[in-house]
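Visitor: Build me a model from this:
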Amino acid sequence: MDQSLKETLLDRLRAYLDGLDTADAPESAVAETADASPMATEVAGDPADDEARDLFSVFAEIAATRNEVRTQSRIVKDALDQFRAVFETLQSGNAALDRELKEARARAGEQTRTILRPLLLDIIDVRDRLAAGLAAGPPENRSPWWSRWRRTASVPDSWREGLEMTLRRLDRVLADRRVTPIATIGRPFMPDVARVVATRDDPSVAEGLVIAESRTGFEWDGQLLRAAEVIVAKRAGARDRSDRGDVE
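Guide: As a prediction, this is how the structure comes out:
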């Protein structure tokens, strides 16, 4: 926009505002002024003044719109801040709830293990007794081949079948509870899951390997439930050989 046009518009706007100040004057003074200077009517009805008033109205509406937009923006910003605070509160609450649920599950798991551990150990003890009784019993009676063609077959060892059936049921119960035996025989001695109850000098076995078990160990969900009692191979040292009178 040209500078001269800007100054003209500002002058007209200033004149318009001055005219507003004189609007509160007495009607008689306004009438005398109108009668004394007929040019005032011509100025009042000048199209340039109408254009200035239109521009002033546009500027006033733009200013009002700008203020309204600022107000609405401030309201939206406050609402977003409140939503952000609520979201952060919900997020922290969910995190705390998740943490409490995990702790509750851990406590429940520990309580379950504390309650079931003695019962599982009792079942394992009963299983050991059954296995020991089955191993210490008389050998199984096997019918000769020619008895198949005889009308009277030999009576099976019912007590052995009963023990074996009970032993299999106990093993199934333990397996359902994720209780598994620990394999130690033929492997290096592992102090984390077994303890040595005896040693044996066996030249055919490498030193430190488990030769036999006096009690089987068990794990529960990957954790030690009962340690195994094992017999470990141990070579006789030079001192033992000297005590026996051997000379190298």
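Visitor: When you work out contacts or count neighbours from here on, use the C-alpha atoms and nothing else.
Guide: OK.
Visitor: any residues touching stretch 120-136, and which ones?
Guide: For stretch 120-136, contacts defined as C-alpha atoms under 8 Å, 6 or more residues apart in numbering pick out 160, 163-164, 167, 170-171, 174, 215, 225-226.
Visitor: burial of Glu103, as a residue count?
Guide: Neighbour count for Glu103, taken as other C-alpha atoms under 10 Å: 12.
Visitor: Next one: it from Gln111, what distance?
Guide: 12 Å (C-alpha to C-alpha, to the nearest Å).
Visitor: just the contacts of stretch 120-136 now: which is nearest Phe189?
Guide: Arg215 (14.3 Å; C-alpha to C-alpha).
Visitor: nearest spatial neighbour of the closest one, skipping sequence neighbours?
Guide: Spatially, and ignoring its direct neighbours in sequence, Arg215 is nearest to Glu229 (4.9 Å; C-alpha to C-alpha, 6 or more residues apart in numbering).
Visitor: Kindly confirm my reading that the one you found is in a strand.
Guide: Yes - Glu229 forms part of a strand when assessed by DSSP: H, G, I helix; E, B strand; the rest coil.
Visitor: I'd say it and Asp192 touch.
Guide: No - taking contacts as C-alpha atoms under 8 Å, Glu229 lies outside contact range of Asp192: 11.7 Å.
Visitor: Mind checking which of the two has more residues around it?
Guide: Glu229 (20 against 9).
Visitor: OK, contacts around the more buried one?
Guide: Applying C-alpha under 8 Å, 6+ apart to Glu229 gives the contacts 194-197, 213-217.
Visitor: same deal with Phe189?
Guide: 208-210, 232.
Visitor: Could you tell me which of those count as buried?
Guide: 208-210, 232 (16 or more other C-alpha atoms under 10 Å).
Visitor: ok, how many other residues are close to the closest residue to Glu164 other than its chain neighbours?
Guide: Nearest non-adjacent residue to Glu164, counting by C-alpha to C-alpha, 6+ apart: Leu134, 7.7 Å away. Using other C-alpha under 10 Å, Leu134 has 17 other residues around it.
Visitor: Another sequence for comparison is provided below:
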Amino acid sequence: MAGGVDEKKGLMDRSDILRRFEQWLDSALSDEAPLQGIPSEILTGKANDAQTARIDLHGMWAAITALTQEVKLQGRAFKQMSDTLVRDTERRSRKEVLDSLLEIRERLLRGLTSVRAAYQHHEVLQPAFWDKLFPVRWQKIRKSIGAVDAMEEGYRLGLQHLDDLLERFQVRAIQCEGELFDPKSMNAVDIEETGDISEGTVLSVYRTGYEWNGEVYRPAHVRVARSPQGGTVRE
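Guide: Prediction:
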């Protein structure tokens, strides 16, 4: 047991000796002037840590900068793609609505034209001899004429409201009849030889053409005059 105590005491003495020697060495070195030309960080062993820290900070800052630029580029690309998709979707939706509105307008226009063509002389209609003998018959005729007038007024008002709506879409009908043939906005589906009208003049319109935002959306189908001498009209 005594031997164990002596051995432990000897170990403690060696540790104490080493600790005291380190303290003395540090005290002795601290009194000496540092070597000229060598930074104190190197002598104290802090140079590598500081340099490593600077390298790490520089790399981290470069990575953050690159990541920031990448995020900006991705955000800009996403915004452009999103804007393009929105514009394409809006244009497709407007085109579908516009096609439906133009189809309704064509039907109203055909109806109005038919009514006017069938009863274009009813305003000067006068009762005949038999109508005077049978006033009830004449009253029925007048009622029929009144119904036709109401139908014509309905077509006209419907077209007017629809044209106002198309105007909001910046859509307008292309004026063709009586104008010179324009291959950019018209398709000549029929040609009539005549010497009474200048060659290339549009005689009638089979299907109305339209412009949308200043551009031809749908060309008109027209009948064009041609001189009997054999002149040609570009279709």
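Visitor: returning to what we had before: now, the contacts of stretch 120-136 of the first structure that are in helices?
Guide: 160, 163-164, 167, 170-171, 174 (DSSP state H).
Visitor: any idea how far the most far-flung residue of the first structure relative to its centre lies from Val232 of the first structure?
Guide: Farthest-out residue of the first structure from its mean C-alpha position, per C-alpha atoms, centre = their mean: Ala36, at 92.4 Å. Remark: distance between Ala36 of the first structure and Val232 of the first structure (C-alpha to C-alpha) = 135 Å.
Visitor: could you pull out the helices for the first structure?
Guide: 3-21, 27-36, 39-44, 47-136, 158-176, 238-243.
Visitor: wait, which of those helices is closest to Gly186 of the first structure?
Guide: Gly186 of the first structure sits nearest to helix 47-136 of all these, at 20.7 Å, using C-alpha to C-alpha.
Visitor: Can you report how many residues neighbour the counterpart of Ser82 of the second structure in the first structure?
Guide: By TM-score structural alignment, Ser82 of the second structure lines up with Leu101 in the first structure. Other residues within reach of Leu101 of the first structure, judged by other C-alpha under 10 Å, total 12.
Visitor: Could you do Gly209 of the second structure as well?
Guide: With other C-alpha under 10 Å as criterion, Gly209 of the second structure counts 22.
Visitor: try Arg168 of the first structure
Guide: Residues near Arg168 of the first structure, counting by other C-alpha under 10 Å: 13.
Visitor: Double-check Glu41 of the second structure against Ala47; I have them as touching.
Guide: Yes - contact criterion C-alpha under 8 Å: Glu41 of the second structure and Ala47 qualify, at 4.8 Å.
Visitor: got the contact list for stretch 158-177 of the first structure?
Guide: Counting by C-alpha under 8 Å, 6+ apart, residues outside stretch 158-177 of the first structure touching it are 120, 123, 127, 130-131, 134, 140, 180, 220.
Visitor: Centroid-nearest residue for the second structure?
Guide: Residue closest to the average C-alpha location in the second structure (C-alpha atoms, centre = their mean): Arg87, at 0.9 Å.
Visitor: And it, how far from Ser93 of the second structure?
Guide: For Arg87 of the second structure, the distance to Ser93 of the second structure - C-alpha to C-alpha - is 10 Å.
Visitor: and if you look at Gly195 of the second structure?
Guide: To Ser93 of the second structure, Gly195 of the second structure is 47 Å away according to C-alpha to C-alpha.
Visitor: one step back: just put the contacts of Phe189 of the first structure in CSV and tack on distance to Ser28 of the first structure.
Guide: Below are these laid out as CSV (distance: C-alpha to C-alpha, whole Å):
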residue, distance to Ser28 of the first structure
Gly208, 129
Leu209, 129
Val210, 129
Val232, 131
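Visitor: among those residues, which are in strands?
Guide: By the criterion of DSSP state E, membership of those in strands covers 210, 232.
Visitor: Return those of the contacts of Phe189 of the first structure that are likewise in contact in the second structure.
Guide: Checked against the second structure using both residues aligned by TM-score structural alignment, their matches' C-alpha atoms under 8 Å, the contacts of Phe189 of the first structure keep these contacts: 208-210, 232.
Visitor: out of the buried ones among the contacts of Phe189 of the first structure, which one sits closest to Pro188 of the first structure?
Guide: So of those, ranked by how close each gets to Pro188 of the first structure (C-alpha to C-alpha), first place is Leu209, at 4.4 Å.
Visitor: The second structure: which residue goes with the closest one?
Guide: Using TM-score structural alignment, Leu209 of the first structure lines up with Thr201 in the second structure.
Visitor: For the nearest residue to its match once chain neighbours are set aside, list the residues it contacts.
Guide: Nearest non-adjacent residue to Thr201 of the second structure, counting by C-alpha to C-alpha, 6+ apart: Leu180, 4.5 Å away. For Leu180 of the second structure, the contacting residues are 200-202, by C-alpha under 8 Å, 6+ apart.
Visitor: Thank you kindly, that will do.
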